[in-house]
Each structure stands twice: as structure tokens, then as C-alpha cells.
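Novice: okay, sequence plus prediction incoming.
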Amino acid sequence: MSKQFFVTFCLLFITFYGKCQVTCSLPNKKAFETKIDSLNKIDLDSLNPSQKITSIAETFLGEPYMEKTLDIDIKKETVVINFTGFDCTTFVENMIALTKLYTGDQNEKYRTLEHYASILEHIRYRNGKLKGYTSRLHYFTDWVRNNQAKGIVKDITVEIGGQTYDKNIDFMSTHITAYDQLVKNDSAISAIRLIEDDLNQTPLSQIYIKDISKVESKIQSGDIIALVCNVKGLDVAHVGLALRKEDGRIYLLHASQSKGKVVITDKPLAEWLKNSKLNTGITVARLN
């Protein structure tokens, strides 16, 4: 086999149809299978959802950060499975999907790529169904609200001490050229505007940075932490998972663009965000 043919073969994307169309490269398929083999050796059944997602996520420390992993084909939206690199959102989505894969009566024979894809589709898309690019839950506030409606997570921001605030969310419709799928696509732009209008019907919420230390005891390892930003028209700039370390403080386990890999913050979350010029606070969602 020639070197050129081997490289081309490894970069091919396999697509199959079941309940949804899935795109996964051969290296990612192998990475998924290797991860499942390693997780099968861990006693995850005895753990609650928060403990389980944390245990799974820690096995990904050091994995590469990778942008735009979902935008492989701008003409056709598919459920993309990428296990060789993560951005902050796909990292969180994959950790939840793996937690669901190891929850309930699912034995090893159901831990297949196809079954995993169906879980990922349920998490990533509006009402659990892929129906084109605009069905993907792009805004994280929308992601939380829709996944709360599905019973996957619960937004506990206000419950543990957060406050509501008003902000007009319209970043995607006012930055069309930043999204290839929206360029010269009037129907998609209209759909996004409707989504934004719906988001803007309900106040947003956050725990301001100055208050994080006051509510830190109410945050659990495994909670989903979203960093609220001050960018006009945008709700959230980054997401990760809470991790309580031996010192009793909450840190962020996340796919870091600046570090280029999945890491744990070197300071507790409250101190790590203290002097941020981009972020104003956090939202917290808990896995059901």
C-alpha cells in the first residue's frame, strides 16, 4: 500500500444511515473504540451522574483542542463524531453522551458508534432531532433550555444564588459572514432570527464573578459551567465542567483554546475569572 493511499484512506469519512446521518473519520472511529475499551474497565455503574461524568472527563485530560469540528460539510449537516480533538462545547457534549452511554441497563453490546451517535444527536440538536444546520443548538443558553426540556440537565443558576438580567441575543444574525452556512442562505438566517427572538422572550441568568466564591459550596463536581460574556449579542463564550479538588475549591475542567488541550484550571474558578475582561459571570447546569 502506497503512503499516499494510506493517508487518503485514513482521512476518508465514513457515513451511515440509521435514525440520523453520521460522519466519523476512521481515526475517530478507532479513538472511540479505544476509549470504550478503557472505560469498560472502570467501575462506573456505582457512581451517580455527577461522579460519572467527572470520572469520564478526567480520562480526557491532555486531549487536543480543535476548532470547528462540526463544520466538515457546510452544505449538509450531519452528526459529527470527533474523538481526536474537542472545542469547549463538543467536549461537554461528548462527556454527557458518554455518561448516558454508561447509564441504566446499557451493557457492553449497546456501546456502539451508532448508538452513541443517537445519544449525541439527542443532546446536540433541537428537540433531539437533526433537521439541518439551524436545528443545532448554537447558543449555549438555548442548549441548556432545550436539554432541560428533554430532562438531560437542570439549570440551577438562580436556585444557588444567581440573578436574572436582560440582554438582546442576536450575534449570529448580525455576524452572518462568520458562519459559512448562513452566507447567501436567507431561509437559514430567518430560522436563526426566530430562534433569537424566542431566546429573548425570557431573561438570562448568571452568578456574577464577585459572587462565585459565596455559592461555591453549592456547585458540584460534574456541573456544567458556562462563562457569561460581555460581547454584544452573545450569551456565553466558553463552557466546561466543574471539578472540586482536594482543597475543597471548584476548578474548571475544559477544552482550553489557549492551552491547546483539555486541562484543569491552575486556580479555583472564582480566582481564575477574577480579572477577566471578557466574562461577567457563570451559569450552572446539573446533569440529571
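Specialist: On my side now, so go ahead.
Novice: going by C-alpha atoms from here, please, whenever you check contacts or count neighbours.
Specialist: OK.
Novice: counting neighbours, what do you get for residue 278?
Specialist: Look at residue 278: counted by other C-alpha atoms under 10 Å, it has 13 neighbours.
Novice: need the contact list for it.
Specialist: 229-231 (C-alpha atoms under 8 Å, 6 or more residues apart in numbering).
Novice: in strands, which of these appear?
Specialist: Among these, the subset assigned to strands under DSSP state E consists of residue 229.
Novice: nearest to residue 238 among the contacts of residue 278?
Specialist: residue 229 (8.5 Å; C-alpha to C-alpha).
Novice: picking up where we left off before, closest to residue 177 among the contacts of residue 278?
Specialist: Nearest to residue 177 among the contacts of residue 278, counting by C-alpha to C-alpha, is residue 231 at 17.0 Å.
Novice: how far away is the residue nearest to the closest one when sequence neighbours are not counted from residue 230?
Specialist: Once flanking residues are discounted, residue 231 sits nearest to residue 278: 7.3 Å by C-alpha to C-alpha, 6 or more residues apart in numbering. Distance from residue 278 to residue 230, counting by C-alpha to C-alpha, to the nearest Å: 6 Å.
Novice: alongside the first one, take a look at this:
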Amino acid sequence: MNNSHSPFISIIFSKNIFVILSGFLLFSSNVFSQIQCTAQDKNLVLEKLAYFKSLKQFEELNINETAVKVGKSFLGIEYVAKTLEINENGEDLVVNLHGLDCTTFLENVVVFSRLIKQDKLEFEDYVKALELLRYRNGKIDNYNSRLHYFSDWLYENEQKGLIEQKSKSIANQPFKNELHFMTNNRDKYVQLGDEENYLNLKSTEKSFTKRNYFFIPKEHIEDYESEIKSGDLIAITTNIKGLDIVHVGIAIHQNGRLHLMHASSKQKKVVISEKPLSEYLAPTKYQTGIMVAEILSPQKKF
């Protein structure tokens, strides 16, 4: 399940002030953008950026090939659920590379891949790119500004020009998307105990019904494997009432078949599925198929 956005120390960004407080990094700025990041995680981001900067081979790769290499650099990283549910009284931009769930793994692949193609490899660039991807209109505001439902994440990031959805062009199979899982289960989400958060999210959920979504039913995935590229984004759809997506990852072809690179709650780390994606999904009745999107390559910085 999409634990970070899903249903189921502090940094306030600044160029001027840098303080270590109780093992956490603290920045300050006039712009409202509060970030939670340990010193360990900031170092992990900097190490990752330095590593990517040192590899000249990325200049020869397209965005999908870059995404595969970035994804593989996370293989073996521990799976940790609900890494974004830290602040019960507000909303912070959480930076965490030492433990990933399925969504934060995918988000980091997208962020690092786009930064590499833009040649923007500073910590400040990373923070800005992560906020742009994770929040409605690219700006952190409150709990409801985070893109909790992954179909909403896909829609919003397509509007921003960061990704492009491919499910319609591949299979043209409509996906009925009526979202209310979170507000119908508000007791599962501490932040929804706040009436304003609850009402705001309920209003947002209603707006989703106006959108058209498409998917590839799992019994047809093998038929369309050639149209899904390594490095594409995969979102696994569900028939759970009021919910859209239960898991996400990165497409990767191995031995002539389509597999899934993902942060696995079962294996407790980032892995590549042993079975092809169609076989991986087949036994699970509540998993109905996939949505597919590709990362759009940004203009390089000059």
C-alpha cells in the first residue's frame, strides 16, 4: 500500500542559516517551507548527488535509462512505512533516504533522474524538486496539500509537466476512480482528527470524480509489455472501495519480461521482483492492474 501518501530536528529552508539541533538540521527562510531532515539524511542526499555528478555516463543516457540506474542505486535500502507521517500538528517536507516506502522510493527516482538531466546537483536543488513533485501546485502548505492518493499524484504531476500518463495510449481501458478511503477511515489518520483537515480532504476527494483515468487490466499486462519501457512509473490499481492505488514502483525489463523495481514491504527492502509483473500481480485479487506513466526529461540548465 502507498504508505507515505496513502490511505492506509526540523528544517526550515534557508540559504543563510544552518544550525544543528538535537541531531537534526535546521534551516530558516522567509518562504514557508518546513523540512524534516536528519544530519544523516542530508549527508545521504549529498553523497548521492556527488556520486551521480561523478558519473559521466549519464550524459549519454535518456531519462528512462537514467531512472533505471538511479533506481538500482537504491537496491537493498530498508523498507520503512509511513515515513512522511511525522508531524501530527502540521505538514513538513520529509527528507529520508535511509528508509523508503514504495512512494518515497519512486519519488526519489523521479527527483534524482530529473536533477541529473538538468545538471542541478546541489542539496537546495533536491529539496525544491522534491517539494515540487510531492505537493499540489508544487508548494507545501498543509496536510491537504500533499498528494495523498497516487492517481491524484499522477494527474497533478502531469499538469506540472513532470510526467506523462501512458495508460490511455497503451490500453484505453477506463478506470473508475471514486476516492473516499481516507475520509471514510479518518480514525486511521491522526491528522484527520483535525476537522479542518478532514473537511478539506473530503472536498478534494469529490473533485477527483471529474477526471478521466485509464489502466491496463492485469490479465492484459503481458500483451502490452513491449509498450512499457524500463524506467516508466508503475502504479498498481485496486478494487478496494474508495481507493485507487495500493503499490508503486519502476518498470524494468529483465530476461525479455517486464518486472517491477520497488520498495517491498514483504522483503523489507528495495528489490526487483523475481517474477514478471503480470505473474507478480496474478494471485492477489484486490490488485486489478496498473497505471503507467513516463518521466519527462527537463530542459538542461545553462
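Specialist: Alright, I've got the coordinates. Nothing here was measured: the structure is a model prediction, and the numbers come from that model.
Novice: in structure 2, what residue corresponds to the residue nearest to residue 231 of structure 1?
Specialist: Aligned counterpart of residue 278 of structure 1 in structure 2: residue 286 (TM-score structural alignment).
Novice: swap in residue 140 of structure 1?
Specialist: So, by TM-score structural alignment, residue 140 of structure 1 is matched to residue 150.
Novice: what is the neighbour count of its match?
Specialist: When neighbours are counted by other C-alpha under 10 Å, residue 150 of structure 2 registers 23.
Novice: then residue 226 of structure 2?
Specialist: Residue 226 of structure 2: 13 surrounding residues under other C-alpha under 10 Å.
Novice: so is it in a helix, a strand, or just coil?
Specialist: Look at residue 226 of structure 2: counting by DSSP: H, G, I helix; E, B strand; the rest coil, its state is helix.
Novice: now swap in residue 28 of structure 1 and tell me
Specialist: Following three-state DSSP, residue 28 of structure 1 is assigned to helix.
Novice: all the helices of the stretch 51-200 of structure 2, residue numbers only.
Specialist: For the stretch 51-200 of structure 2, applying DSSP state H, counting those that start in this stretch gives helices covering 63-72, 102-118, 123-134, 150-159, 167-170, 181-184, 195-207.
Novice: quick check: the fourth one compared with structure 1, mean distance?
Specialist: Per the superposition on structure 1, helix 150-159 of structure 2 and its aligned residues are separated by 0.2 Å on average (mean C-alpha distance after the TM-score superposition for structure 1).
Novice: who does that helix touch, helix- and strand-wise?
Specialist: strand 163-165 (3 or more C-alpha pairs under 8 Å, 6 or more residues apart in numbering; DSSP states H and E).
Novice: what's the strand it packs on packed up against?
Specialist: On a contact count with 3+ C-alpha pairs under 8 Å, 6+ apart, strand 163-165 of structure 2 meets helix 150-159, strand 287-295.
Novice: in structure 1, point out the residues matching it.
Specialist: Mapping strand 163-165 of structure 2 onto structure 1 (TM-score structural alignment) gives residues 153-155.
Novice: contacts for that stretch next, please.
Specialist: 144-145, 147-148, 283-288.
Novice: so who does the spatially most central residue of structure 2 touch?
Specialist: Central residue of structure 2 (C-alpha atoms, centre = their mean): residue 107, 3.3 Å from the mean position. Neighbouring residues of residue 107 of structure 2 by C-alpha under 8 Å, 6+ apart: 130, 133-134.
Novice: need these in CSV with neighbour count and distance to residue 185 of structure 2, can you?
Specialist: Listed next are the contacts of residue 107 of structure 2 as CSV, based on neighbours: other C-alpha atoms under 10 Å; distance: C-alpha to C-alpha, whole Å:
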residue, neighbour count, distance to residue 185 of structure 2
130, 21, 28
133, 24, 26
134, 24, 22
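Novice: so which of the residues you listed is the closest to residue 73 of structure 2?
Specialist: Using C-alpha to C-alpha, residue 130 comes nearest to residue 73 of structure 2 of these, at 17.9 Å.
Novice: quick one: contacts for the closest one?
Specialist: Neighbours of residue 130 of structure 2 in contact, by C-alpha under 8 Å, 6+ apart: 107-108, 111.
Novice: which residue in structure 1 lines up with it?
Specialist: In structure 1, residue 130 of structure 2 lands on residue 120 (TM-score structural alignment).
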